[in-house]
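[1] Sequence and predicted structure are below.
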Amino acid sequence: MRVLVTGSSGFVGRHVIDQLVARGVNVVASSRSPMGRHDVDHVAADLTQPGAATALIEKVQPTHLLHLAWNAVPGQFWNAADNLDWCAASLALLRSFHAVGGKRAVVAGSCAEYDWTGAGQLDEALSPINPATLYGVAKDALRRMVLRDAEQHGHSVAWGRIFWLYGPGEAPGRLVSDVAVALRDGRTAAVSAGTQRRDFLHVSDVAGAFVAALHSEYRGIFNVSSGTPVSIRDVVGCLSEAMERPEGVHYGARPTQPGEPPLLYGTVDRLQREIGFRPIFGLRDGLAETARWWRQSCDAL
C-alpha cells in the first residue's frame, strides 16, 4: 500500500498525514509548498499546471490516492475562477491514477454540492443536488464524471462531502479561528446573532473519516459530518468559555447574510455503517482542545 495524499500541507491534509504515519502506512505527500517534516516523502507539485497531475502519478506510482487538494482560501474559493482549473486537474489526476493501475481512490467533495434551499437535512441518497456557487458546481461536475467512470470501469472510488470543520491550526477568515484569535488577543469578537444551525466536525475527525474510507471497500458518496446540527451562537459560546472570555463576544454585531439557510446538517448512516467511522471529539471537547491550541500559540509568540 503506497498512498499519495494531495493537498498534504492543508488544514485537513496535515491531520491525514499524521494519522496515516501513525498507522505505519507508506505515504507520499504532495502540495505546492513544503511540509516542514522529514518523516514523509514529499513531492512538490502545482496540479493546476498542464501535465503536472500525470507527472506526479507517474513519479509516485501510488496504489492508493487520497485527493484533498483544491482552492480553499477563505472568502475567495466560493466563486474563484480557478475552480475550473481544479476540476480539470483533478480529472487528469484520477485518470492517470487509474491508468497506472491504482487500486483505491478517495476524493474530497463538499456539502456545497447539495441544494441548500430545502428542509436542512442533507442525505446522500435523497437530497437534491443544486450547488449555488462555482465551487459547488465544479465539485459536483467532477464527482459526476469520476463516479460514472468508476461505475463503468470497475474502479474503487469514494467521494466524501465535507461539512463545517474547525480545529487547531485553522487559517484566518473562518468562524472559529477568527473568534479564537480575537479573544486570545483581548479584542471583541463581532459575530452575527448566530441563530443559524450548522454541522461542525473537528478537523482530526474529518481526517479520520477519510483515512477510514481509504481503508474500507465502500464505493460512492458519503457525508463527512457529525449528523448533529448546532447553532452558531452555541459554537461561539462554547469557544468563548474555553478561551475564558465569554464576555468578549458581541452577538448581532454582524448581519446575517441574506438568504442564508437556517439549518444545514448531514446524515451519517453511510459514514458510520458502511465505512465504520465515528468521531472521537464531541463539540465541547473539540472546542476546548482548539482553545488550548490558540492560547499556547499566543504563549509561543
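    Yep, it's here. Numbers count the residues shown, from 1 in each chain.
[2] Going by C-alpha atoms from here, please, whenever you check contacts or count neighbours.
    OK.
[3] Contacts only, for the residue of the chain most remote from its centre.
    Largest separation from the mean C-alpha position in the chain: Glu247, at 30.8 Å (C-alpha atoms, centre = their mean). Contacts for Glu247 were tallied using C-alpha atoms under 8 Å, 6 or more residues apart in numbering; they are Ser240.
[4] now it: how far from Gly227?
    Using C-alpha to C-alpha, to the nearest Å, Glu247 is found at 30 Å from Gly227.
[5] let's bring in a second one:
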Amino acid sequence: MQRIIVTGATSMIGAALIKECIKKGIEVYAVIRASSGKKMRLPESEKLHIVDCSLEELEALPQKITEKCDTFYHIAWGNTGENRNSSTELQSRNIAYTLAAVKTAYALGCRRFIGAGSQAEYGPMDVDKISPDSPVNPTTPYGAAKLASGQLARMLCKELGMECIWPRIFSVYGIYEKETTMVASGLRKMLAGEKTSFTPALQRWDYLFSADAGRAYYLIGEKGKDGAVYCVGSGKAALLKDYIEIMAELTGAEETGIGARPYPEGAVMNLCADISSLTADTGFVPEYTFREGIRETITWLKTGNTGETK
C-alpha cells in the first residue's frame, strides 16, 4: 500500500489503523464528518490528509481527493453504540453506505476494498472457536446489516474488477473505545472509586487490544487475500471474570462487582475468534496480553486521553 482512504477514521480501529500506516510511511486520506470533534485522535503527519465528508455524501469524495489511491478501508458505520439494534430501518441504511463506498473506491482508482464486519453476523454460537467459514445466522438488525453489506460489497467489487476483503471484528478494547462497553465503563468506574456490577461473568470471551486491531487491519491491507473473510480477535479466550479481576487489580479497586446482576436475556456465553487464516495469510499475531493492554488503557485514561501506546 502507498496511498489509502479510511472512512470512520476517528473510530477506535480507524485511529489505530491510521497510526500504524503512518508509521509505515503510507499516505492516508482520513474521512471524517465536518462536525466531528475527534480530529485530535489522529496523528500529526505530512502523510495524513483530513477530508470532511459524511456517510451520506461518500460519492462526492472523488471531487475532494484528486490523487489516485490503491486501498479503501470502509470502517464508518451509522447508528452504533448500545442502542444500535433499536431500529432495523436505521441499520439497513448502512448497506447503501457500504455500496456507495465501493463505488467511490472504484472511482478513486482503488484496487482493493476492505470493510468492517462483525462477529454479530454469526449470531449466538456455542463452539470453541468461530471461524470465517462458520455458519452465519444473525439475530439482530446490526448483525444482519453487516452480513448483507459484506455479501453485496463482494458482489459489487467483482462486477467492478476490484478485490474485496471482509474482516469480522470480535471484541476490541482500548484507546478510544466507546464508553458504554464493559471494559471502558468498568475501568472508568474503578478508577473513580465507584461501584461496579457485573454478571457472574462465566462467559468465555476473546479480547483484542486496539493497537493490535489496527495492526491486523494494516496487515490485511498489505497481505490479505482477495475474497477472504477474516476473524479479527486474539484467538484466545478466558472467563470474563478473569478479565474483570485483572481490571480491578490494575486500578486498585477493592471490589469487582462480579455476580451483582443476572445475565441478560440471550447472553452470549462463548465467543472466541479463529484467527488461523488471518495469521497464515498476513502473519498477524497479537503483541499485547490483556494485562498489557489494560495498563496502556489506564495510562491513556489517566493522562486525559492523550497517553501514547508502545
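    Good, I have the coordinates. All of these numbers come straight from a predicted model, not from anything done at the bench.
[6] what does stretch 153-165 of structure 2 contact?
    For stretch 153-165 of structure 2, with C-alpha under 8 Å, 6+ apart as the criterion, the contacting residues are 98-99, 102, 106, 110-115, 224-230.
[7] now with 10 Å?
    71-73, 95-96, 98-103, 105-106, 109-117, 147-152, 166, 220-221, 224-230 (C-alpha atoms under 10 Å, 6 or more residues apart in numbering).
[8] Against Asp82 of structure 1, how distant is the residue farthest from the centre of structure 1?
    Glu247 of structure 1 is 41 Å from Asp82 of structure 1, by C-alpha to C-alpha.
[9] now the helices for the stretch 201-310 of structure 2?
    Here the stretch 201-310 of structure 2 has its helices, by DSSP state H, counting those that start in this stretch, at 210-223, 240-251, 276-282, 290-302.
[10] what does Thr279 of structure 2 align to in structure 1?
    Using TM-score structural alignment, the equivalent of Thr279 of structure 2 in structure 1 is Gln272.
[11] With adjacent residues omitted, what lies nearest to that match?
    Arg278 (5.9 Å; C-alpha to C-alpha, 6 or more residues apart in numbering).
[12] what's the closest non-adjacent residue to the aligned residue in structure 1 for Lys302 of structure 2?
    Under the alignment (TM-score structural alignment), Lys302 of structure 2 pairs with Arg295 of structure 1. Nearest in space to Arg295 of structure 1, with sequence neighbours left out and distances taken as C-alpha to C-alpha, 6+ apart, is Arg184 at 6.4 Å.
[13] likewise Leu122 of structure 1?
    Gly266 (4.7 Å).
[14] Please report how far the one you found lies from Ala99 of structure 1.
    34 Å.
[15] Looking at the two, which is more packed in?
    Remark: of Gly266 of structure 1 and Ala99, Gly266 carries more neighbours, 26 against 12, as counted by other C-alpha atoms under 10 Å.
[16] pretty sure that one is touching Arg161, no?
    Yes: counting by C-alpha atoms under 10 Å, Gly266 of structure 1 touches Arg161, with 9.2 Å between them.
[17] Spit out the residues that contact the two alike.
    With C-alpha under 10 Å, 6+ apart, Gly266 of structure 1 and Arg161 have common neighbours Cys111, Glu124, Phe222, Asn223, Val224, Ser225.
[18] can I get those in a markdown table with neighbour count and distance to Asp299 of structure 1?
    Output for the shared contacts of Gly266 and Arg161 of structure 1, formatted as a markdown table (neighbours: other C-alpha atoms under 10 Å; distance: C-alpha to C-alpha, whole Å):
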| residue | neighbour count | distance to Asp299 of structure 1 |
| --- | --- | --- |
| Cys111 | 26 | 36 |
| Glu124 | 19 | 43 |
| Phe222 | 27 | 39 |
| Asn223 | 26 | 37 |
| Val224 | 33 | 33 |
| Ser225 | 29 | 32 |
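[19] As a markdown table, these with distance to Leu201 of structure 1 would be great.
    A markdown table is the format used below for those (distance: C-alpha to C-alpha, whole Å):
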| residue | distance to Leu201 of structure 1 |
| --- | --- |
| Cys111 | 13 |
| Glu124 | 18 |
| Phe222 | 14 |
| Asn223 | 11 |
| Val224 | 8 |
| Ser225 | 6 |
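[20] In strands, which of these fall?
    Phe222, Asn223, Val224 (DSSP state E).
[21] of these, closest to Gly173 of structure 1?
    Val224 (21.5 Å; C-alpha to C-alpha).
[22] Show me what Ile75 of structure 2 lines up with in structure 1.
    Aligned partner of Ile75 of structure 2 by TM-score structural alignment: Leu68.
[23] With Glu265 of structure 2 instead?
    Checking TM-score structural alignment: Glu265 of structure 2 goes with Pro258.
[24] and that match, how far is that from Gln196 of structure 1?
    For Pro258 of structure 1, the distance to Gln196 of structure 1 - C-alpha to C-alpha - is 12 Å.
[25] Please identify which of the two sits among more neighbours.
    Gln196 (17 against 6).
[26] How about the more buried one: what's its closest non-neighbour residue?
    Closest to Gln196 of structure 1 by C-alpha to C-alpha, 6+ apart is Pro262, at 4.5 Å.
[27] What is the neighbour count of the one you found?
    If we define neighbours as other C-alpha under 10 Å, then Pro262 of structure 1 has 15 of them.
[28] correct me, but Glu89 of structure 2 touches Ala144?
    No: applying C-alpha under 10 Å, one finds Glu89 of structure 2 not in contact with Ala144, separated by 11.4 Å.
[29] Looking at the two now, which is surrounded by more residues?
    A direct count of neighbours by other C-alpha under 10 Å for Glu89 of structure 2 and Ala144 places Ala144 higher, at 23 against 11.
[30] which position in structure 1 aligns with the more buried one?
    Checking TM-score structural alignment: Ala144 of structure 2 goes with Val137.
[31] Please, where are all the helices along the stretch 51-200 of structure 1?
    Ranges of helices in the stretch 51-200 of structure 1, per DSSP H, counting those that start in this stretch, are 52-60, 83-99, 134-153, 175-184.
[32] I'd like the ones you listed as JSON lines, with distance to Phe11 of structure 1 appended.
    What follows is the helices of the stretch 51-200 of structure 1, written out as JSON lines (distance: least, C-alpha to C-alpha, whole Å):
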{"stretch": "helix 52-60", "distance to Phe11 of structure 1": "21"}
{"stretch": "helix 83-99", "distance to Phe11 of structure 1": "18"}
{"stretch": "helix 134-153", "distance to Phe11 of structure 1": "18"}
{"stretch": "helix 175-184", "distance to Phe11 of structure 1": "12"}
